[in-house]
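Peer 1: Got a predicted structure here, sequence first:
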Amino acid sequence: MTAADPIAAVAGALGRAHDATSDFDLNPETVLSPGRRLRPAGVLVPLMMGAGGARVVLTHRSSALKHHPGQIAFPGGKQDEGDADVTAAALREAHEEIGLQPGNVEVLGYLPTHETVTGFLVTPVVARILSPYTPVPEEAEVAEVFDVPLDHVLQQARYRIEARYWRGTMRRYYTVPFGPYYIWGATARMLRALADVAGSP
């Protein structure tokens, strides 16, 4: 990455060919139905310049949510009928969840699609936040909006593989903790894809 603009360096790496990712990557014994239907979704991977350099914006989901309560996630969600595509879905959800105006975002590119255990095919939309903004968490969904150093998540050595029982079987997954934030599961896997494309060992 260049010292002057590490976000530009990430943008330049996004075009590199890379395989799609999945919540099942570390669990090759899982047998997936070839006829399964996945629902399209988009998440925004917002990058911004902040204290000490480039940062990645993340959310801490509300503990009251039915799905994935209390987990660390990117702003985003499923593509609705009114969304032109998954990019539009990611931008709309980021506006709703953290108050990030679509006009304050420059889409830089995309990470490989990611299949989740919940049946979504997620497209991570990597974007630069153009001007400083004050996050406005959507109270029903987002407990906190925070950011972590881009350099932290671009270092492959920061990632660990952990495991826990899920629906009666042992499931392995990536984690990339930062301070009090336990980043794991699909979010960590997509960040690991970013590290694979643009990071360092």
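Peer 2: Received, thanks. Everything quoted here is computed from the prediction, not taken from an experiment.

Peer 1: From here on, just use CA atoms for contacts and neighbour counts.
Peer 2: Fine.

Peer 1: and the closest residue to residue 102 other than its chain neighbours, what helix or strand is that in?
Peer 2: Nearest non-adjacent residue to residue 102, counting by C-alpha to C-alpha, 6 or more residues apart in numbering: residue 91, 5.8 Å away. Here residue 91 sits within helix 86-98, counting by DSSP states H and E.

Peer 1: The longest strand along the chain: which residues count as buried?
Peer 2: Longest strand of the chain, by residue count under DSSP state E: strand 39-50. The neighbour-count check on strand 39-50 (16 or more other C-alpha atoms under 10 Å) flags 40, 41, 42, 43, 44, 45, 46, 47, 48, 49 as buried.

Peer 1: The first one and residue 17, how far apart?
Peer 2: In this structure, residue 40 and residue 17 are 21 Å apart, going by C-alpha to C-alpha, to the nearest Å.

Peer 1: Equivalent analysis for the last one, please.
Peer 2: Applying C-alpha to C-alpha, the value for residue 49 to residue 17 is 26 Å.

Peer 1: what's in contact with stretch 164-184?
Peer 2: Contacts with stretch 164-184, where a contact means C-alpha atoms under 8 Å, 6 or more residues apart in numbering, come from 23, 26-27, 71-73, 148, 153, 158-163, 185, 188-189, 192.

Peer 1: alright, now check it against this:
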Amino acid sequence: MSQNPSIPPCRVRPVVKLSFDPQTQPVIAPNAVLNPLPDAALQADFIAQAFSRSIEWQVEPVFAKDFLVHRDPETGLLLPDHSGMIPAAVFFPLIQRENGLHVLFTRRTDHLTSHAGQICFPGGRIELHDADVIAAALRETHEEVGIGPDHIQLIGTQPGFITSTGYTMQPVIGLVKPGFVVQPDQSEVAEVFEVPLSYLMDPRHHQLHQATLPDGRQRLYFSMPWNHYFIWGATAALVRNFYHYLAAAHKQL
């Protein structure tokens, strides 16, 4: 695979530890009341169609300044802004089950130096040998949960998100084909679990929190609790953005 010259060399960053417990911070009211997506907008065929068309939409307004929308002029792929940030890619895996589409998440192991124990999508930083963000997302997914590219049907990409830890995290959306076997890398992944897409695409399950940092600044973040799992932060922001895209697509298609 050819090297991507647009990806800067990896830089070592200090570990950023949370100064607050994300599960105990106050929940504030969202700016607008949004409706759950109808069942028609939660089908694999509709989602694939939505990403194959030009949809007029807006990213999550709470984090409008934190989403990046640059595109590669040749491929049309959304690209992260690399100025001072570490580019990263995650795979947003959709899995067809009898009761509808589900989304696959992982829980990071507790001993990791970054985001230990947190819920996330498979993914990681884009390496020099990765051809593009899609190649990075597929590689990381294979390494972390054992799902190879031959079991993935690519659907599209969405804007990258600037994380508080210095990364631009860009999601690659795809459908995991039947017959896959999950084989987690136990050094990084403590658990692999699924959440119904219908649950995630219902804004009544989206909680907007406000945390006060030690220096007095306020930090906003979404959470989407599911059973005993606390999906929050950048991962929840990507899910929220996915909702906005599908909601706009459902009105336009």
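Peer 2: Alright, I've got the coordinates. None of the values given here were measured: they were computed from a predicted structure.

Peer 1: My guess is the residue nearest to residue 102 of the first structure contacts residue 44. True?
Peer 2: Yes: at 6.7 Å, residue 91 of the first structure counts as touching residue 44 under the criterion of C-alpha atoms under 8 Å.

Peer 1: okay, and the common contacts of the two?
Peer 2: Shared contacts of residue 91 of the first structure and residue 44 (C-alpha under 8 Å, 6+ apart): residue 76.

Peer 1: To which residue of the second structure is the residue nearest to residue 102 of the first structure aligned?
Peer 2: Using TM-score structural alignment, the equivalent of residue 91 of the first structure in the second structure is residue 138.

Peer 1: which residues touch that match?
Peer 2: 91, 148, 149 are the contacts of residue 138 of the second structure under C-alpha under 8 Å, 6+ apart.

Peer 1: Now check the first structure for the residue matching residue 166 of the second structure.
Peer 2: In the first structure, residue 166 of the second structure lands on residue 119 (TM-score structural alignment).

Peer 1: Repeat that for residue 230 of the second structure.
Peer 2: Aligning on TM-score structural alignment places residue 230 of the second structure opposite residue 182 in the first structure.

Peer 1: Kindly report the same for residue 108 of the second structure.
Peer 2: Match for residue 108 of the second structure (TM-score structural alignment): residue 61.

Peer 1: ok, residue 70 of the first structure - how many residues close by?
Peer 2: Other residues near residue 70 of the first structure come to 17 when the count uses other C-alpha atoms under 10 Å.

Peer 1: And the residue mapped onto it from the second structure, how close does it get to residue 136 of the second structure?
Peer 2: Aligning on TM-score structural alignment places residue 70 of the first structure opposite residue 117 in the second structure. Using C-alpha to C-alpha, we find residue 117 of the second structure at a distance of 22 Å from residue 136 of the second structure.

Peer 1: Walking through the first structure, point out its strands one by one.
Peer 2: Per DSSP E, the first structure carries strands over the ranges 21-22, 39-50, 53-61, 72-73, 76-78, 105-110, 114-115, 120-129, 142-149, 160-166, 169-175.

Peer 1: Indicate which one of the ones you listed is closest to residue 1 of the first structure.
Peer 2: Proximity to residue 1 of the first structure, assessed across the strands of the first structure by C-alpha to C-alpha, is greatest for strand 53-61 (10.8 Å).

Peer 1: So which bits of the closest one are buried?
Peer 2: Buried residues in strand 53-61 of the first structure (16+ other C-alpha under 10 Å): 54, 55, 56, 57, 58, 59, 60, 61.

Peer 1: what does it contact?
Peer 2: For strand 53-61 of the first structure, contacts defined as C-alpha under 8 Å, 6+ apart pick out 6-7, 45-49, 68-75, 141-151.

Peer 1: Contacts only, for residue 88 of the first structure.
Peer 2: By C-alpha under 8 Å, 6+ apart, no residues touch residue 88 of the first structure.

Peer 1: Would you mind measuring from it to residue 125 of the first structure?
Peer 2: Distance from residue 88 of the first structure to residue 125 of the first structure, by C-alpha to C-alpha: 10 Å.

Peer 1: re earlier: which among the contacts of strand 53-61 of the first structure end up buried?
Peer 2: Looks like these have 6-7, 45-49, 70-75, 141-145, 147-151 buried, using 16+ other C-alpha under 10 Å.

Peer 1: show me what contacts the aligned residue in the second structure for residue 158 of the first structure?
Peer 2: Residue pairing (TM-score structural alignment): residue 158 of the first structure is matched to residue 205 of the second structure. Residues near residue 205 of the second structure by C-alpha under 8 Å, 6+ apart: 199, 224, 225.

Peer 1: Select from the residues you listed the one having the most neighbours.
Peer 2: Using other C-alpha under 10 Å as the neighbour test, these are led by residue 224, with 24 neighbours.

Peer 1: hang on, the earlier thing: quick one: the match of residue 166 of the second structure and residue 18 of the first structure, what's the gap?
Peer 2: Counting by C-alpha to C-alpha, the gap from residue 119 of the first structure to residue 18 of the first structure is 21 Å.
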